[in-house]
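J.: pasting the sequence and the predicted coordinates here, then a few questions.
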Amino acid sequence: MADGATPANSAQGSGETRREFLYLTAGAMTVVGAAGALWPMIDSMNPSADVLALSSTEVDLSPIEEGQSVTITWRGKPVFIRRRTGAEINTAEETPLADLPDPQPDADRVEKPEWLILVGVCTHLGCVPLGQKTGESRGEFGGWFCPCHGSHYDTSGRIRKGPAPKNLEVPPYVFLTDSSIKIG
C-alpha cells in the first residue's frame, strides 16, 4: 500500500470494477439470449421452399401457333401468353397514345413484338378477362374483355374502354432461347 490506498479503498475500487464487469456480462448475455430467441421467428418470415419454387417458371413457346393464346399459372395468377399475328402487332403499334387512358407504347410492353406476355387479371377488380379461348369475346379492340364491368383491352393488353384504371400488368420475364421464356 505504498501509494497511499487503504485496504477499504482498494476493496471498494475492485468491487466497482467487479460490479461493472457483472453488469456488462449480464447485458451481453441478455442480448445474445434475445437474439437467439428471436432468430427462429425472424427466419420463419422467409419464403418456404415451395413458394420459392413458384417464384419463377419456364415456358416452352414452340408449340404456340401464330394467333394462338395460352394461359399458364405463375404465383397463383393466370398469365396470358399470346403469339400475335402481324395484324395484331401493327394495330398495337399504330394506336395513338392520346387514345389510351393509361398511355404506354407497345414497344415498352414486349421484348419481341410477336410475343405478348401479361398477367391475366383485370386491373379494376381482379377478374380474369375473356379472350384467351377460341370463340370468347375479345372486346371492341381485339384483345381481352372483362364482362364483370365492361373493361376492353387491346392487342397489347392496354385498357381502351371501361372502368379499369391501368393496363394489364406485364410480368418480369426473359427469353432463355428463341422458343422459351422464364417468368419471374
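T.: Here it is on my side, so go on.
J.: all contacts plus neighbour counts: C-alpha atoms, from now on.
T.: Fine.
J.: can you map out the helices along this protein?
T.: Remark: helices assigned in the chain by DSSP state H are 7-43, 49-54, 86-94.
J.: which elements pack onto the last one?
T.: Under the contact criterion of 3 or more C-alpha pairs under 8 Å, 6 or more residues apart in numbering; DSSP states H and E, helix 86-94 touches no helix or strand at all.
J.: buried set for it?
T.: Neighbour-count burial for helix 86-94 flags 88-89, 91-93 (criterion: 16 or more other C-alpha atoms under 10 Å).
J.: which outside residues touch that helix?
T.: With C-alpha atoms under 8 Å, 6 or more residues apart in numbering as the contact definition, helix 86-94 has outside contacts at 105-107, 113-114, 154-156.
J.: roughly how far is it from the heart of the chain?
T.: Mean-position distance between helix 86-94 and its chain equals 28 Å (C-alpha atoms, centre = their mean, to the nearest Å).
J.: before we move on, what about the shortest one?
T.: Here the centre of helix 49-54 is set off from its chain's centre by 14 Å, with C-alpha atoms, centre = their mean.
J.: stretch 107-115 too?
T.: That offset, for stretch 107-115, works out to 19 Å (C-alpha atoms, centre = their mean).
J.: list the buried residues of it.
T.: Neighbour counts using 16+ other C-alpha under 10 Å place 109-110, 113, 115 of stretch 107-115 among the buried residues.
J.: equivalent analysis for stretch 60-69, please.
T.: By neighbour count on 16+ other C-alpha under 10 Å, the buried set for stretch 60-69 is 61, 69.
J.: name the residues that touch stretch 52-60?
T.: 74-75, 179-184.
J.: can you put the helices of the chain in TSV and add distance to Val121?
T.: What follows is the helices of the chain, written out as TSV (distance: least, C-alpha to C-alpha, whole Å):
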stretch	distance to Val121
helix 7-43	32
helix 49-54	18
helix 86-94	20
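J.: next up, a second structure to put side by side with the first:
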Amino acid sequence: MSTTDTFPDESAAPSRRDFIHVLAAAAAIGGAGAVAWPLIDQLNPGADTLAFSSVEFDLSKVALGQEVTILWRKQPVFIRHRTAAEIAAAVADDDASMRDPATDASRHKPGHAEWLILIGVCTHLGCVPLFKQGRYDGWFCPCHGSVYDTAGRIRSGPAPKNLYLPDYVFETPTRIRIG
C-alpha cells in the first residue's frame, strides 16, 4: 500500500454517540410539545361559549304579523314575520332621508322579504326597543327616543345606526340558523 492511498474516514460513519444525540433531541422536542399543547389548547373557546355561538329556530311557530324574541349570545334577536303592508311601507321609504341609509332589500335575505331578523339592541346605548311603537310602526327605544321603521332602519332619535343584522342562513324554508 502506498502512502497516497486513503482509507475511508471512520469519523464520518454514524456512531453510537450520534444516535444518542438524535434520540435525546427527539425526546426533548416531544416533551416540549407535550408541555405546550395544554397551554395552547386552553386558548380555544369553552364548551359553554360554543353552545351559544349558534342557535336554530323554527319559523313555522311565528304567525304572519307576529314577532318573536329569542336569545343569541345573550342578546335579544327579533324575528318578525312581516305582512305585505309592512313590506310595502318599508320599500316605499327606501328613498327617504335616513341617518344610516339602507334599502329594505338589503335588510333581509333574497326571496325572504317576509322575514326580518334583527339584533334587538338599540344602537344608541344598548336598550331593547319595543315593537309597534313610534311614528313608523317599527320599533321605539323608550330610553332616549330612537325610532326605527318596519325594516329596522333608524328614522329619528339619537341612535347612529340601523338595528344590526345577525349572520343567519335558511337551512330549510321554515328553519333558520343564526350564527
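T.: Everything's here; your move. Keep in mind the model is a prediction, meaning the values are calculated, not measured.
J.: among the buried residues of stretch 107-115 of structure 1, which ones are in strands?
T.: Members of the buried residues of stretch 107-115 of structure 1 lying in strands (criterion: DSSP state E): Trp115.
J.: for the buried residues of stretch 107-115 of structure 1, give me CSV that also has distance to Pro47 of structure 1.
T.: Converted to CSV, the buried residues of stretch 107-115 of structure 1 look like this (distance: C-alpha to C-alpha, whole Å):
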residue, distance to Pro47 of structure 1
Arg109, 29
Val110, 30
Pro113, 34
Trp115, 31
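J.: closest to Thr123 of structure 1 out of the buried residues of stretch 107-115 of structure 1?
T.: Arg109 (15.8 Å; C-alpha to C-alpha).
J.: structure 2: which residue goes with the closest one?
T.: With the correspondence set by TM-score structural alignment, Arg109 of structure 1 lines up against Arg107 in structure 2.
J.: re the thing from before, which of the helices of structure 1 sits most buried?
T.: Greatest average neighbour count among those goes to helix 86-94 (a mean of 16), per mean count of other C-alpha atoms under 10 Å.
J.: quick one: it aligns where in structure 2?
T.: Alignment of helix 86-94 of structure 1 against structure 2: residues 84-92, by TM-score structural alignment.
J.: for stretch 58-73 of structure 1, same thing?
T.: Using TM-score structural alignment, stretch 58-73 of structure 1 pairs with 56-71 in structure 2.
J.: for Arg107 of structure 2, give me its contacts.
T.: 116, 151-152, 165.
J.: ok, the residues you listed in structure 1, which still hold?
T.: Among these, the ones whose aligned partners also touch in structure 1 (both residues aligned by TM-score structural alignment, their matches' C-alpha atoms under 8 Å) are 116, 151, 165.
J.: any chance of TSV for the residues you listed, columns distance to Arg80 of structure 2?
T.: Shown next, in TSV, are the kept ones among the contacts of Arg107 of structure 2 (distance: C-alpha to C-alpha, whole Å):
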residue	distance to Arg80 of structure 2
Leu116	5
Ala151	10
Leu165	12
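J.: could you flag which of these are buried?
T.: 116, 151, 165.
J.: show me what contacts the first one?
T.: To tie it back to what came earlier, the one meant is Leu116 of structure 2. Contacts of Leu116 of structure 2 (C-alpha under 8 Å, 6+ apart): 78-82, 107-108, 151.
J.: and the closest residue to it other than its chain neighbours, how many neighbours?
T.: Using C-alpha to C-alpha, 6 or more residues apart in numbering and skipping the chain neighbours, the partner closest in space to Leu116 of structure 2 is Arg80 (5.1 Å). Neighbourhood size, Arg80 of structure 2 [other C-alpha atoms under 10 Å]: 23.
J.: so Arg80 of structure 2 versus Trp37 of structure 2, what's the distance?
T.: Applying C-alpha to C-alpha, to the nearest Å, the value for Arg80 of structure 2 to Trp37 of structure 2 is 46 Å.
J.: with Leu23 of structure 2 instead?
T.: Remark: distance between Leu23 of structure 2 and Trp37 of structure 2 (C-alpha to C-alpha) = 21 Å.
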